[in-house]
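> What follows is a predicted structure for the sequence shown.
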Amino acid sequence: MRSLLALLSLAFTAAACAPEVDLSQIDAQSGAPPVFAASPDQKIKIVGSSTVAPFSTTVAEQFGAISEFPTPIVETTGTGGGFKAFCQGIGPDQPSISNASRPVKPSEIELCRKAGITEIVEVKIGYDGIVLANAKGSPELDLTKAEIFLALAEQIPDGQGGWMKNPHQTWKDVADHLPDMPILVSGPPPTSGTRDAFAELAMEGGAEEIPEVAALKETDAALFAKRATTIRMDGKWIDSGENDTAIVQTLMKNPDSIGIMGYSFLEQNLDRLKGAHIEGTDPTFEQIASGRYGISRSMFFYVKKQNLPLVPGIEGFVSEFTQEDAWGPTGYLVEKGLIPLSAEEREAERQHALAMIPMGADS
């Protein structure tokens, strides 16, 4: 038995990974844990949010250029898809970091736990606004959250105590002050953290501003959540995949179209796009950072601590991401659209991240 494990260890060391070995079968036969060996050329694998991906990619390129480690691989899967991949297991071939544009859900933590992943480090990296953007030259929009809900919800109050299928075809149908422009919104799919945040902050926030819908929250919270966050699927909303660049292209082709995206993508395309005002506030760096812009959120990445001895460089990558020249007010990530945490938050998050304190360990 010992000789078998020794041979496997040598095989892993030579090959960096072991596509020919069924580790689960070895574990079942020997009772010993799977054997992994770190290889110096093993790349950090990062999955998850399309909104956070540009920041991770920039840090990865910088890290690869200045360190002894290879440049990490960043894959855009959406926040939900990222956690699904992240929670598959422990090992050098598994993702070590998952980007997220919302906090991890309890169900995702449980998925990880079932795969033996019990030490997850949460790092909040900054803020982002969710914007409703359209092409420059298209009509200006100043929307309330309630108007967003009334435009995009699958069902809305019928005015007689019941519910009806959303009848609104144009923005002017929703409110007289809005342009007579067809409702046509391109947005991220259900696997996206941007979609989750939009549903919670804009749709649910708008539902709470409508008395008939808000009253439902008091009597049936589950039904309220369903009514508030279920987006109409009659052609007025189009899932555009985990690619904000594709949404930008759609907006350029159709001046009537509106796109849901993170502020960073708007900021990178200000020569072509403009963002709708939300309740009189425009989506700018300053307004989001101050908390005045009404559809904003925190962004995160999550580290699989159990992969630290298996994939070289993870701690160095985390250190590079959380140093002031990267995520500070004058750091290179701000140029990519990151809205920094406060100085106090940055210091606390960096110390927490460098200490690799798993979620729940300091509570």
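Okay, I see it.
> Going by C-alpha atoms from here, please, whenever you check contacts or count neighbours.
OK.
> Go ahead and confirm residue 198 touches residue 130.
Yes. At 6.9 Å, residue 198 counts as touching residue 130 under the criterion of C-alpha atoms under 8 Å.
> list the residues that contact both of these two?
Counting by C-alpha atoms under 8 Å, 6 or more residues apart in numbering, the contacts common to residue 198 and residue 130 are residue 295.
> Which helix or strand contains residue 88?
Following DSSP states H and E, one finds residue 88 outside all helices and strands.
> That one: how many residues sit nearby?
Look at residue 88: counted by other C-alpha atoms under 10 Å, it has 17 neighbours.
> separation between it and residue 276?
Residue 88 sits 39 Å away from residue 276, going by C-alpha to C-alpha, to the nearest Å.
> repeat for residue 298
Applying C-alpha to C-alpha, the value for residue 298 to residue 276 is 20 Å.
> what does stretch 312-321 rub up against?
Contacts for stretch 312-321 (C-alpha under 8 Å, 6+ apart): 38-40, 42-44, 56, 59-60, 63, 69, 96, 308, 326-327, 350, 353-354.
> OK, contacts around the residue most central in space within the chain?
Using C-alpha atoms, centre = their mean, the residue of the chain that lies closest to the mean C-alpha position is residue 101, 2.5 Å off. Contacts for residue 101 (C-alpha under 8 Å, 6+ apart) come out as 49, 51, 52, 79, 193, 194, 197, 297, 298, 299, 300.
> alright, now check it against this:
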Amino acid sequence: MIKNKLAVAAVAGLVLTAPAFAEARDQIRIVGSSTVFPFSTAVAENFGRSTSFKTPVVESTGSGGGMKLFCAGVGTEHPDITNASRRMKKSEFETCTKNGITVTEVKVGFDGIVLANAKSAPQFSLTKKQIFLALAKQVPVDGKLVDNPYSNWSQIDSSLPNEPIEVLGPPPTSGTRDAFVELVMEEAAEEFPEIKSLDKAGFKQVAHAMREDGAFVEAGENDNLIVQKLEANPVALGIFGFSFLDQNADKLHGSIVEGVAPEFEKIASGEYGVSRSLYFYVKQEHVGTIPGIKEFVAEFTSEKAWGEDGYLVEKGLIPLPDADRKAMHDAANGLAPLSM
């Protein structure tokens, strides 16, 4: 009788553990940056076609949103890789570490941030200072910080179009927003004595706060949607990555910023002053549990993908210099742990 009970218990144990195996993933899950999304998707599709592994699932959640999902924990309910259009923050790294995650960082190349509008309208030529005056929540007027009074571009400078200021841009969760604020808004804020004289917290608050009166519109993480809206409204400008401008060059043109046009060679050389690095991050604890992660990293960092003549360049990626690319390839494929 006891033997029979033990046998039943053993069978019950097997039945109870079966769903856990059924729920195990056999497909890589990737989240994160909308800017890196088209590159990651291209690699995922090539990976699915050329290997025996399933095509990874790639979701566009924004850099910040992707980091939250990625760093939340270890296990098949959490993503394996997150894309980012900015470097992982120290606070995010600390969250990952606290949750038992060892991170490998892979810098994949460069991208420019552009302000673009429909080709049916004139091309803008702007300084960072003019962009700040158009988009900041508060601006200096007669030595005092006031709520932004400018409704038309020509009010900022008579050389600019006499058109309403309407700029579609990414939300705060976006790495593009982070980089735009750092590379444009902060740099321009330094040019105003009224803002530069503020303490660190005050400076950051003024430099980072975008206006909320309709001149700046948070258009979500879908850059393709911004492109569609710009076609429908030629007066408006949109903020997004160079790759989307490159893919829509028949419909849009990028604004000249500080006298430099957003072109491939000028971003690669650093001449265009609104450019940033692109990354993805790998959760080492999932390697060997979720099939194909190491092989996916190898595909992404192969010369046929991210090299100077690789298929990602056709998508608008600006590759790392040869020596940097070789060093990053070795570190990525060796799953070197990130430290901060």
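Received the coordinates, thanks. What you are looking at is a predicted structure, and each value in this text was computed from that prediction instead of being measured.
> rewinding a little: which of the contacts of stretch 312-321 of the first structure are buried?
Among the contacts of stretch 312-321 of the first structure, the ones that count as buried by 16 or more other C-alpha atoms under 10 Å are 38-39, 42-44, 56, 59-60, 63, 69, 96, 308, 326-327, 350, 353.
> Can you list which of those residues are found in helices?
Within those, residues falling in helices by DSSP state H are 56, 59, 60, 63, 326, 327, 350, 353.
> check contacts around the equivalent of residue 146 of the first structure over in the second structure.
By TM-score structural alignment, residue 146 of the first structure lines up with residue 129 in the second structure. Residue 129 of the second structure makes contact with 185, 188, 189, 191, according to C-alpha under 8 Å, 6+ apart.
> Out of the residues you listed, which sit inside helices?
In this view, the contacts of residue 129 of the second structure that belong to helices under DSSP H are 188, 189.
> Would you write a ChimeraX line that selects the buried entries of the contacts of residue 129 of the second structure?
Entered in ChimeraX, the line below selects the buried ones among the contacts of residue 129 of the second structure, by 16+ other C-alpha under 10 Å:
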select :185,188,189
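> For stretch 43-62 of the second structure, what is the distance to the chain centroid?
For stretch 43-62 of the second structure, the separation from the chain centroid amounts to 18 Å (computed by C-alpha atoms, centre = their mean, to the nearest Å).
> Endpoints of that stretch, how far apart?
18 Å.
> Buried residues in that stretch, which are they?
43-44, 46-47, 53-56, 58-62.
> what range in the first structure matches that stretch?
Mapped onto the first structure using TM-score structural alignment, stretch 43-62 of the second structure spans residues 59-78.
> How about residues contacting the matching stretch?
For stretch 59-78 of the first structure, contacts defined as C-alpha under 8 Å, 6+ apart pick out 40-50, 53, 56-57, 82, 100, 191-193, 242, 312-313, 316-317, 320-321, 326.
> out of the residues you listed, which are buried?
Neighbour counting with 16+ other C-alpha under 10 Å marks 42-50, 53, 56-57, 82, 100, 191-193, 242, 312-313, 317, 320-321, 326 as buried within the contacts of stretch 59-78 of the first structure.
> Now do the helices in the stretch 101-250 of the second structure.
Assigned helices in the stretch 101-250 of the second structure, in chain order: 128-135, 153-156, 175-180, 187-189, 193-196, 200-208, 223-232, 242-247 (criterion: DSSP state H, counting those that start in this stretch).
> what's the matching residue for residue 293 of the second structure over in the first structure?
So, by TM-score structural alignment, residue 293 of the second structure is matched to residue 314.
> Oh, that last question was meant for residue 100 of the second structure, not what I typed.
In the first structure, the residue matched to residue 100 of the second structure (TM-score structural alignment) is residue 116.
> Surely that match is in contact with residue 89?
Yes. Residue 116 of the first structure lies in contact with residue 89 (C-alpha under 8 Å); the separation is 6.8 Å.
> So for these two, which sits in the more crowded spot?
Comparing residue 116 of the first structure with residue 89 by other C-alpha under 10 Å, the one with more neighbours is residue 89, at 21 against 14.
> And for that one, nearest residue in space, chain neighbours not counted?
residue 115 (5.3 Å; C-alpha to C-alpha, 6 or more residues apart in numbering).
> and the one you found, what does it touch?
By C-alpha under 8 Å, 6+ apart, the contact set of residue 115 of the first structure is 87, 88, 89, 90.
> after the longest helix seen in the second structure, next one along is what?
Taking DSSP H as the criterion, the second structure has its longest helix at helix 2-23. Next along the chain after helix 2-23 of the second structure, taking DSSP H and E as the criterion, comes strand 29-32.
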